[in-house]
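Novice: what follows is a predicted protein model with its sequence.
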Amino acid sequence: MILRAALTVLVARAGTAVLRTNPPGGRARWQRTNHAGRTVDLCAGPAAAAALALGTGQVRPVVGAVVLAAGACGAYDDAAGADDPRRGFRAHLGALRDGEVTSGAVKLFGVGAAALVAGALLGERAVDRALAAVVIAGGAHFVNLLDVRPGRAAGAVLALSAPGLLRGGPAGELSAATAAAAAAVLPDDLGERSMLGDTGAHALGAALGAAVVVGNGRAGLLAHAAALVAATVCGDRVSEAARSLGR
């Protein structure tokens, strides 16, 4: 467990450094302005997603795959939806109803489809598979909702991964890799040098959800699914309210 966590940290930190030194497509493509008006880069997100996919994939290949898929969907939204002011499920689903496929809608359905496949492979019965999909997709979207201030999303993932470290076995290994990836990007995130973006937030959230799925039975899955659905609905309303106020 310790060796896997150390390797995940090393890969995430090295990946961030490489991307920062030689950003594909030029430095401007990787820069964003954060809530405080400071210029930060998006290098930490893809580096964390890649390190996490590698670390979790060694434990359960299906988890590595869903982490990679969630990160890829987030990366598409980071690239294609950077100038889109719409936030929240309702805004993107509303646009889809009007015939416009937004990058947010692609991310929503892409992460959902990946979670369904992962849930089908991780669960034994239909209800367990459905709950697993909700927990994985819900985890990805929940962590993304938290990524509005420096360190908030990575810090939450680090804290929420801690109980899983006590389990041992695959659940403990997955929790260790998730916590390690969050710890690796936290200094740059808090220092406002880099931000997770949708890439890193969705990858971390999917890994966190997968660790919960592997470490819990049906009752635990049901409780986590209910909590994540409630948090997502609440977060969506907050996003819509903030958008209406122009924030």
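Specialist: Great, that's in hand.
Novice: please count neighbours and contacts with C-alpha atoms only from this point.
Specialist: Noted.
Novice: neighbours of residue 185, just the number please.
Specialist: Neighbour count for residue 185, taken as other CA atoms under 10 Å: 26.
Novice: then residue 98?
Specialist: 9.
Novice: equivalent analysis for residue 93, please.
Specialist: 17.
Novice: quickly find the element holding it.
Specialist: helix 89-97 (DSSP states H and E).
Novice: other SSEs contacting that helix?
Specialist: Contact partners of helix 89-97 among helices and strands, from 3 or more CA pairs under 8 Å, 6 or more residues apart in numbering; DSSP states H and E: helix 103-122, helix 218-244.
Novice: just the helices in the chain please.
Specialist: 2-21, 44-57, 61-80, 89-97, 103-122, 126-146, 152-161, 169-190, 197-215, 218-244 (DSSP state H).
Novice: spatially nearest residue to the most centrally placed residue in the chain, not counting backbone neighbours?
Specialist: By CA atoms, centre = their mean, the chain has its centre lying nearest to residue 202, at 1.8 Å. With CA to CA, 6 or more residues apart in numbering as the criterion, residue 202 has its nearest non-adjacent residue at 4.3 Å, and that residue is residue 140.
Novice: ok, the one you found - contacts?
Specialist: 70, 111, 201, 202, 203, 204, 205, 206, 207, 208, 209 (CA atoms under 8 Å, 6 or more residues apart in numbering).
Novice: got it, and residue 73?
Specialist: 106, 107, 110, 111, 199.
Novice: quick revisit: ok, and the most crowded of the contacts of residue 140?
Specialist: Neighbour max across the contacts of residue 140 (other CA under 10 Å) = residue 203, 38 neighbours.
Novice: pretty sure residue 110 sits against residue 70.
Specialist: Yes. Counting by CA atoms under 8 Å, residue 110 does reach residue 70; the two are 7.5 Å apart.
Novice: give the buried residues for stretch 87-97.
Specialist: Buried positions in stretch 87-97, judged by neighbour count with 16 or more other CA atoms under 10 Å: 87, 88, 89, 90, 91, 92, 93, 95.
Novice: can you add distance to residue 79 and give those residues back as TSV?
Specialist: As requested, the buried residues of stretch 87-97 are exported to TSV (distance: CA to CA, whole Å):
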residue	distance to residue 79
87	15
88	17
89	19
90	21
91	19
92	16
93	19
95	19
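Novice: take the one below as the second:
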Amino acid sequence: MRSLHPVATGAFAGLLAAGSLRLLRAHPPGGAARWDRTNHAGGSVTLLEGPAYAAGAASAAALAGAGPGPVLAATASAGLGALDDLIGDSSSKGLKGHLGALARGEVTTGAVKVLGLGLTGLVTAVLVDRRVPAADRPALVDTLVGGAVVAGSANLLNLLDLRPGRALKVTLAWGALAAGTTGGRSAGAAAAGAAVGLLGPDLAGRAMLGDTGANSAGALLGSALIQSTGRRGRLLSLAVLAGLTLASEKVSFTKVIESTPVLRDLDALGRR
């Protein structure tokens, strides 16, 4: 099937994501209170942006011919994020906290999500690599690294969803870059377009991605990345993702951003 132009893909993703958010806010599953949270500034925001993002991005990726891998990445990661959003607790935080709890025999929703993202990443990489002609198909080790890249990307976007617009701006920039590649253009355009469609209410502090949307965006971007890179690119990407994840356990990304003028200005751009 011939894929859509990236601009058309992005436009469709944005319109569907924005429309989905309006529909979900009008008819919130389980009631609005189930999705309402208090943000860093003490204001009330809705997590319904997350399901809206996943719906827009996954549907556009499917229509554009991105393949089953990216669609699975966006939807399965959203489901795992929703598990943490809706029934998760804060007794353990961060990758280290969840894995530590698991080592003690405590199964947290965060630990289930970490393991689930790992499995989702692996299946995504298998589906992506199976679409490559047999003569050029990546080796098993490349697929394993690709799976880790998808899972790591999902986790990274979640770490950035701490201020209005921050995770969506990163998604928009990363997705636009991916849309310029040969392999990942459909998935990248879908990720970026859905971000544009939801940027307004996110920057205004009325809605946020939550784990549902951030995991979905990150996994979709990760799938676009492995669609457009070989072994060297996947290994480099994994090294960067692992480094940032480990750094997040010791250093606050928000403090780093706020202490760096250029990053601080970009982070605050458009925020009310």
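Specialist: Perfect, I can see it now. Computed from a predicted model, the values in this text were never measured in an experiment.
Novice: to which residue of the second structure is the residue nearest to residue 202 of the first structure aligned?
Specialist: With TM-score structural alignment defining the correspondence, residue 140 of the first structure maps onto residue 154 in the second structure.
Novice: ok, that match to residue 179 of the second structure distance?
Specialist: 18 Å (CA to CA, to the nearest Å).
Novice: what do you get for residue 25 of the second structure?
Specialist: Taken as CA to CA, the span from residue 25 of the second structure to residue 179 of the second structure is 30 Å.
Novice: higher neighbour count, these two?
Specialist: Taking other CA under 10 Å, residue 25 of the second structure and residue 179 do not tie; residue 179 has more neighbours (25 against 18).
Novice: map that one onto the first structure.
Specialist: With TM-score structural alignment as the criterion, residue 179 of the second structure lines up with residue 165 in the first structure.
Novice: likewise for residue 243 of the second structure?
Specialist: Mapped onto the first structure by TM-score structural alignment, residue 243 of the second structure lines up with residue 230.
Novice: what's around its match, how many residues?
Specialist: By other CA under 10 Å, neighbour count at residue 230 of the first structure equals 13.
Novice: residue contacts, it?
Specialist: Residue 230 of the first structure neighbours (CA under 8 Å, 6+ apart): none.
Novice: before we move on, what about residue 10 of the second structure?
Specialist: By CA under 8 Å, 6+ apart, residue 10 of the second structure lies in contact with 60, 189, 190, 191, 192, 193, 194.
Novice: ok, now how distant is the last one from residue 51 of the second structure?
Specialist: The reference is to residue 194 of the second structure. Taking CA to CA, one finds residue 194 of the second structure at 11 Å from residue 51 of the second structure.
Novice: who's more crowded, those two?
Specialist: residue 194 (33 against 26).
Novice: the more buried one matches what in the first structure?
Specialist: Looks like residue 194 of the second structure aligns to residue 181 there (TM-score structural alignment).
Novice: check residue 128 of the second structure too.
Specialist: So residue 128 of the second structure corresponds to residue 122, using TM-score structural alignment.
Novice: how about residue 206 of the second structure?
Specialist: Going residue by residue (TM-score structural alignment), residue 206 of the second structure aligns to residue 193.
Novice: wait, its match touches residue 44, no?
Specialist: No. Taking contacts as CA under 8 Å, residue 193 of the first structure lies outside contact range of residue 44: 9.2 Å.
Novice: enumerate every residue touching the alignment partner in the second structure of residue 40 of the first structure.
Specialist: Residue 40 of the first structure maps onto residue 45 in the second structure, with residues paired by TM-score structural alignment. For residue 45 of the second structure, the contact set (CA under 8 Å, 6+ apart) comprises 36, 37, 38, 39, 205, 206, 207, 208.
Novice: ok, the residues you listed in the first structure: which stay?
Specialist: Listed in the original numbering, the contacts of residue 45 of the second structure still in contact in the first structure are 36, 37, 38, 39, 205, 206, 207, 208 (both residues aligned by TM-score structural alignment, their matches' CA atoms under 8 Å).
Novice: hmm, residue 162 and the third one touching each other?
Specialist: Going back to what we said before, that points to residue 38 of the second structure. No. Look at residue 38 of the second structure against residue 162 with CA under 8 Å: they stay out of range, at 11.7 Å.
Novice: can you tell me which residues contact residue 131 of the first structure?
Specialist: 119, 218, 221, 222, 225 are the contacts of residue 131 of the first structure under CA under 8 Å, 6+ apart.
Novice: any idea how many residues pack against the residue mapped onto the second one from the second structure?
Specialist: When the structures are aligned by TM-score structural alignment, the residue of the second structure matched to residue 218 of the first structure is residue 231. Residues near residue 231 of the second structure, counting by other CA under 10 Å, number 16.
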